[in-house]
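Visitor: 3D model of this:
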Amino acid sequence: MADNTNEKSGARKIDYDFAAHERPLFEAWKDAGYFQRGEGFGAKKGQPYTIVIPPPNITGVLHMGHALNDTIQDTCIRRARMQGRPARWILGTDHAGISTQTKVDKKLADQGISRLEIGREAFVEACYDWYKEYGTTIVNQIKGMGCSCDYDDEHFTLEPAYVKAVRKLFVDWYHDDLIYKGKRIVNWCPHCTTSISDDEAEYVDEAGHLWYLRYPLTEPEGDLEYLVVATTRPETMLGDTGVAVNPKDERFKHLVGKTVKLPLVDREIPIFADWHVDMEFGTGCVKTTPAHDPNDWAMGERNGLERINIFDETAHVVDGYGKFSGMDRDEAREAVVAAFDELGLLDHVEDHDHSVMTCYRCHTKLEPWESEQWFVAVDGLKRDAARVVEDGSIQFHPERWRQVYLDWLENLKDWCISRQLWWGHRIPMFYCDECGWEDASVEDIEACPVCGKPVRQDEDVLDTWFSSQLWPFATMGWTEEGVDAPEMRAAYPTQVLSTARDIMGLWVARMVMASMYCTEQIPFEHVIIHPTVMAADGKPMSKSRGNGVDPLRLMEDYGADGMRFGLLMQVTGAQDLKFNEAKLESSRNFANKIRNAARFVMMNLDGYEPGEPAPSTPADRWIFSRLAGLVARLDAAFDGFEFGEATRELYAFFWNEFCDWYIEFSKARLGAGADPADRLACQRNLVFVLDQALRLLHPIMPFVTEEIYQELPIDREGAPYLIGAAWPDAQELAKYADAEAERAIEMVCETVSAIRSTRARYGISPKSELAVVVKADEADAALLEAQRGLIEGMGNTASLAIGAQVEKPAESSAVLGAGLEVYLVLSGLVDLDAERERLAKEQAKLAADAGKLEKKLSNPGFLAKAAPEIVEKDRAKHAELADKLARVEAQLVELG
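Guide: Model prediction:
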């Protein structure tokens, strides 16, 4: 395979057609039924293991967050499947209310029409057409990752059974007084013309102003003719119905109960006291607009203020306000400020930076707007949702998210579930305008049960999160048979939910609330909150920043295995993951290392006869003991959902221990003239360890491991594919644990590494023999002495002395290991005087360069003015120089 450079990514790419190998394997697994829940594969059976995929939006395409989360879920499900558990990963997509409606609106606009022209029924049909055409895009991309979902039982949040489940929950909650309709302040998007939940609002920092406006007192108090209020939104003063002060504020206590004349609209409004007012903000007097601010709404409720809505659904001033009527918010702001200025009532203006809420879909500024909406009374639901986390029935990973979840629940207010859209679950409320009858119903109602007249259904649809909260059980037969559905009885609750932190409240908590109400069971046992994938500089990935990374391109360059393993390698306990593409290149190289190691084993199987492994030599016993320890550590890592730790353990074992050492130890035993019995034992051991390693790697790197597994000379009758092979048994492998062999070979590796590193450091040819002295305590020296042949063969030594009393030879280098001192005689091989002179010059240059950088980094002026990335780059360079300097100085000391 030739190397080339990928022009798009700049990454070195090996000419290996990943897709050509990956697609056939994926189809083979799928056709063989491994993705479906069955009786399990392999010898062992166990409890069912189920994961529900966080349903991606039908408008979506694969992004890095999906790639990480889907890798985590597939790793869990593949390992459970190999453990013999009937495993199923439930697949499905979400109808994505606002997002899909926006896409279809745009498509219609491009055709010169609007949904208002074609009507609701035709628009919904257009949405379904869009779904049929584009809704499978992300599912096909997930397949490209090798995700072993149950594709034969895919779900959609607008499929008939799911619709019925959503309507049933609405009806049950409505009849249990957990759902009500009322006028409240909501976050309103004037562009999408719908309400948005608090958790879906995005906050954007904005450079703004604080306008100080004079409100004349109806009856002046001596020299005091007006109150000055400070506001960031002067346009909303048209809807003011009060001015608030703090009850403790002595400046205004005497004015409480009096009134001011609201300028421009000539409305008399009261001055009242409320504890919400911050005496330190502005002047301590707060204009109160109950219909356009949630805090003002609460003060208005407490103090009996009138609520006046000055905006329509597109945030234009309504009729009745003279020249201001018909203006949008920005125009009204400018006009109101100008009018105050003309009247001499604009006191002054200050700069004031603040955060504004925007729509998470269209990024329009949201308007706090009073409207009639449907709400869930969450107090009747959140108690159980908190209890099952507090008592450990549901566990969070990392554990710190447990308290975040509980805090979110504690502060949860009634949830606005109505959306003013056409695409989605239409609210199943029916009204008779003739006699006033109304009720919720799972089935459609056409005629009033009281008077027989036609009824109408509520125009709004439900919040997407309302429908998605049923996802764990509505996909398992609950709709028709409830908790008695066969799949519910067999496989509920599910085992794992993996998701991002930003929907922990929006989705995770609501799934728990809905499941506790509908099934009286938790929906899942474990919640994995995976890190958010950020750009390399730590900033969020986004199209606007141009720093996003396309997983499809990564799979082209590195293969699905390389992308999956490289992503998990970057997972730590941190909240965010700074994406490093070099890790994927390393992982692709690792995949090729696995191929090359397998090729070596396969090429050295002449005369091979299958049989039980027989770890007879210390090297055999070492690798078998290391394998036993690896399986135990991996079980602990996977059970604790420590995926980054698992990848690092796998990488270290396969690359460092199996490839770099055990295969090297084996070469002499496989070569010409080797003892036939020992050769066969070595072959069997190599095949066994390779087979076990492939099984351990498979959940994360499914394709390369399956490809090699198909070529292994092993009995595959019970497991024709690696996806269904048994996961290595830690208890069974524990019989191979051998601390003495591990210590002996560890010392061999350290000694040989010391010899090789010294050759590299001083430019000594591998063909030149070295005199080596190893100092260790008596027990270790005895173990190492027994492995003399390995050291001499791999180190090309002229002589080898091992003991507890040996001394450091003259003109020798020293390498310290764990409990070892390795001395290598350099006289006759290295011009020591010339080497000292070269090192002294290098030391001087490094010291000078490090000194300049240190001076620069200690300069407060530089630190204050330089960009953070420049400072960080210089610090990294200084650390690198300091490390090189320390190593050069160590070599000088070594040479005397």
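Visitor: contacts, neighbours, all on C-alpha from now
Guide: Fine.
Visitor: ok, residue 514 touching residue 470?
Guide: Yes - Residue 514 lies in contact with residue 470 (Cα atoms under 8 Å); the separation is 6.5 Å.
Visitor: separation between residue 168 and residue 515?
Guide: 13 Å (Cα to Cα, to the nearest Å).
Visitor: Tell me where the stretch 201-350 of the chain has helices.
Guide: 294-303, 329-342 (DSSP state H, counting those that start in this stretch).
Visitor: Can you give me the buried ones in the longest one?
Guide: For helix 329-342, the neighbour count (16 or more other Cα atoms under 10 Å) marks 329, 332, 333, 335, 336, 337, 340 as buried.
Visitor: Same check on the first one?
Guide: Buried residues in helix 294-303, counting neighbours by 16+ other Cα under 10 Å, are found at 294, 295, 296, 297, 298, 299, 300.
Visitor: try stretch 556-574
Guide: Buried, per 16+ other Cα under 10 Å, within stretch 556-574: 556-571.
Visitor: now stretch 347-367
Guide: 357, 358, 359, 360, 364, 365, 366, 367.
Visitor: The residues you listed: which two are farthest apart?
Guide: 360 and 367 (13.3 Å; Cα to Cα).
Visitor: Could you look up the next helix or strand downstream of the helix or strand containing residue 105?
Guide: Assigned by DSSP states H and E, residue 105 belongs to helix 97-110. The element immediately downstream of helix 97-110 (helix or strand, assigned by DSSP H and E) is helix 115-118.
Visitor: One more, so I can put them side by side:
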Amino acid sequence: MTNLPKAYEAKTVDAKWYQFWQESEFFKANPLSSKKPYCIVMPPPNVTGALHMGHALVNTLQDVLIRWKRMSGFEALWVPGTDHAGIATQTVVESHLKKLTGKRRKEFDREEFLGHIWKWKEENQHRIINQLKALGCSCDWSRERFTMDEGNNKAVRVAFKRLYDEGLIYRGDRLVNWDPVTQTTLSDDEVEYEERNSFMWHFKYPLSDGSGYIHIATTRPETMLGDTAIAVSPKDARYSHVIGKKVRLPLMERDIPIIEDHHVDPAFGTGAVKITPAHDPNDYQMGMTHKLPFINIMTPDGKINENGGTFAGMTLAAAREAVVAEMQKQGFLEKIEPHVNRVGVSYRSKAVIEPYLSKQWFISMDGFAIKLRDAVTSGKVKLIPKNWENTYFHWINNLRDWCISRQLWWGHRIPIWHSLKDPTIQICYEGEGVPPEVAAAPEDWRQDDDVLDTWFSSALWPFSTLGWPEKTPELNRFYPNSVLVTGYDILFFWVARMLLMGEHMMGELPFPETFLHGLVYAKSYWRDLEGGGIAYVPQEERNIYELGKPVPKEVKFRYEKMSKTKGNIIDPLEIIDSYGTDAIRMALCASASQAREIDLDLRRFEEFKNFTNKVWNGARFVMMNLEGDEKQGSTPLTAEEFSQGLTENLLALEDRWILSVLNRTIASVNTKLNDYFFDQATLEAYDFFWKEFCAYYVEIAKPTLFGKIGTPEERKNKQKLLVIILLHAIRLIHPMAPFITEELFQSLKERLNGLVVEINTGQTLDPYTTEAITALNSVACIVAPYPQVIHSNFSNSKIDTTFAFMESIVYTIRNIKGEVKIPSTTAVEVHIIIPDDHPHKQTIAQNLHIISALVRISYIQLHATDPAELEHTSASVGSVEGLKVMVPIPAELLQQETARLAKEKEKLTLLIEKLSGQLANESFVSNAPPELIDKQRTLLSQAKEDLQHILHKEM
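Guide: Next up is the predicted model:
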């Protein structure tokens, strides 16, 4: 066999194995399989989007679960798909067409414009799909879905019709969140809030009878054009004499009443509140209660309409200035005060959201709140981490009817037809095309112009992707899904609505668990500018700091959400190109704690690129050392020899120890993945390979492999065990780093001649070899069995204790070398003084090779008492469980060590004097807190122990 190349080339390996997996149809799930089902539906990314780090995170985590479950014997289905993303896609295409043709959306015919979007979708959809494939996503691509494909269109129509027929969908004039840029309504959850510096304007309105004024304060002076009342608290004595009177609304010259309402806070502002029911959610409720007129003063594109009198045609911002100027001119402006406003903005266009009275379609939430609360309180659905439950319940407790209509062209058009002859007649139709009544007389009907909220179709995703409303084998087998993995930021947008729709349409909640991962943050770096403001550093400079160059004092930094403005976007495709796919996947998994914020920087990716190189080099070493050596007279390990299994009586302490650690790691990684601790699972697998396997076991095995110690039979046993451990390790890591592990798995198969062995049930074969042969009989690592704990008499807890004892001797020698400043590459003499009756004397004598392999040693000897040959030799001494470890100090370092010990002794002596004096002081002991006294006593005890250690070394 050709040895592995010296360097790992990620780009070559990644492309080769993804194509192999796809062609071998390993990603496909069979709904008729007898295996236990496991299903995840992908949170669908925007169809015209590009892969960002949030996509990379959520899809890596899902792929880890799918690969883990697939290898664990489940029929694992991961359904991929993309979202039509109504507002986002329409906005992008509209902007594109404006540049291309100079025409805006409404200058096109509706069908013509939709044709452009469909063309754009077809041209761009492949981009993010290919990027997900580059990430290694093992989705069943034969089941790829789109939220506006034929199947989903039918699912949406059927769901809408059912809710409509049940009286849960209604149309009404309601105050909605209006985006004047995209000219559509948004749900409450699509509105983000910002703190902005503004003003509070204080006006006076004249009483209609000329008896005085009433004083009001407002943050939105332009809305006074639509005022229909002034409200005061019934408990506010200042205004009891004016309740029932009217005021003359300045600028509009109409009379409006003064009403009393218990919702008015007498302590806020002047205690008198202007009421604009058509442009404020609180005022809307008050307007309904008191049957006030609703005067809309805004056009859909955010300008003052004809109800604004002389201000008609102005933008809202211009109208604000004009109203304030006119109020001042007429003597009605009293003062202006600085004020911080909480302003709602569109999560898409970033436009300021305007409360706007319009006719919209809603789903009544009456009755759903109880079910949504019960889903979590009953434990039927677990939110992970659990601390998201309080946020979820807060949302449920403030649930309002869901506005499902959007004033867009791109999306699922509402399947309602209105009669042009009788406005009270409408038809809801779930079939394709138009209702028979409409087909018979199309001139008498008009389909509703609005489309559905994107989240309506997304709420059906867990079952519509499986074929609903048809009764498909997939739906029967894979619903409910096994888990949902998504960011916490769409807990309300999506997760809660899937629970709602799943329970209502299917009679069963869509998944038992939801893992809500944190959002990805990256460092932004900036300099403060003179006179205020900041300047973010260029990308090139940022990258230098990211990779470890010290940050100058004048440069400040912090982790923030990624944004182009801040220059802290980390492009996953660039990371894949620079570091490899496995490195980005492992870095993301290792960072995915159950916290709200996931902090990333380039050093994290560098760390895991180094790890993939370590895995490669470790595996390469193992495979190179399966060969024979003519000088040693050794022969290569053959497949036949491997299949004969391990020889138990040839297993050394380190062999039994590594099997014990492997078992513990396997158990822990499986548990951590089951509990969605992706970071801990990844880091434990990382530590096992790098530390226990490479840094310890491989180093200890080298003398045997190189023929320096042991017999040929022991060498063969070590080779077999190295294959077993490596085979377990690469399968353990595979879900997180699938490409390099597949390459190594296939290399092992090739090295063992494509080993296929029928295990004879009558054959006495150790369980490790049996499991390894089963794994190697697999076609690929992706479908090989995931490691499970193996119970055998090869290892036990006593083995761990014994090895830990040997390890402590190694640590002691390393510490001595470090203290004396002996380079780690310099070999030293070691003398271990251990009484004959010491319980570990035989263990040390049998395992001196462990010490020699892990520390550079020129000579090592055991003694029952202090050796005479060292009586006049300066040596540094350490102690381990009743034995002494002595390392003679080279002459050139003796003076340096003597000075170090003297300095340390002086420091400890002074500390002991200080602490002893303090604790002998009755005043201190009587008045100091007990915890401080205990702390000082502990410090004194430790200082005395350290001093004895120094004195012992001086001897």
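Visitor: Next, format the helices of the stretch 201-350 of structure 1 as a markdown table and append distance to residue 459 of structure 1.
Guide: Listed next are the helices of the stretch 201-350 of structure 1 as a markdown table, based on distance: least, Cα to Cα, whole Å:
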| stretch | distance to residue 459 of structure 1 |
| --- | --- |
| helix 294-303 | 25 |
| helix 329-342 | 27 |
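Visitor: nearest to residue 670 of structure 1, of those?
Guide: Closest among these, using Cα to Cα: helix 294-303, at 78.3 Å.
Visitor: same for that closest one, what does it pack against?
Guide: strand 179-189, strand 286-288 (3 or more Cα pairs under 8 Å, 6 or more residues apart in numbering; DSSP states H and E).
Visitor: Quickly compare the ones you listed and say which is most buried.
Guide: Across these, averaging neighbours per residue (mean count of other Cα atoms under 10 Å) puts strand 286-288 on top, at a mean of 25.
Visitor: after superposition, how close is it to structure 2?
Guide: Strand 286-288 of structure 1, aligned to structure 2 and superposed, deviates on average by 1.0 Å (mean Cα distance after the TM-score superposition for structure 1).
Visitor: In structure 2, what residue corresponds to residue 875 of structure 1?
Guide: Residue correspondence to structure 2 (TM-score structural alignment): residue 875 of structure 1 is left unmatched.
Visitor: Now do the same contact list for the alignment partner in structure 2 of residue 79 of structure 1.
Guide: Aligned by TM-score structural alignment, residue 79 of structure 1 pairs with residue 68 of structure 2. By Cα atoms under 8 Å, 6 or more residues apart in numbering, the contact set of residue 68 of structure 2 is 735, 786.
Visitor: For residue 68 of structure 2, what is the enclosing helix or strand?
Guide: helix 53-71.
Visitor: mean shift between that helix and structure 1?
Guide: Counting by mean Cα distance after the TM-score superposition for structure 1, helix 53-71 of structure 2 comes out at 0.6 Å.
Visitor: rewinding a little: which one of the buried residues of helix 329-342 of structure 1 is nearest residue 271 of structure 1?
Guide: For those, the nearest to residue 271 of structure 1 is residue 340 (20.2 Å; Cα to Cα).
Visitor: Confirm for me that that closest one is in contact with residue 346.
Guide: Yes - between residue 340 of structure 1 and residue 346 there is a contact under Cα under 8 Å: 5.1 Å.
Visitor: Now do the shared contacts for those two.
Guide: Joint contacts of residue 340 of structure 1 and residue 346 (Cα under 8 Å, 6+ apart) are residue 213.
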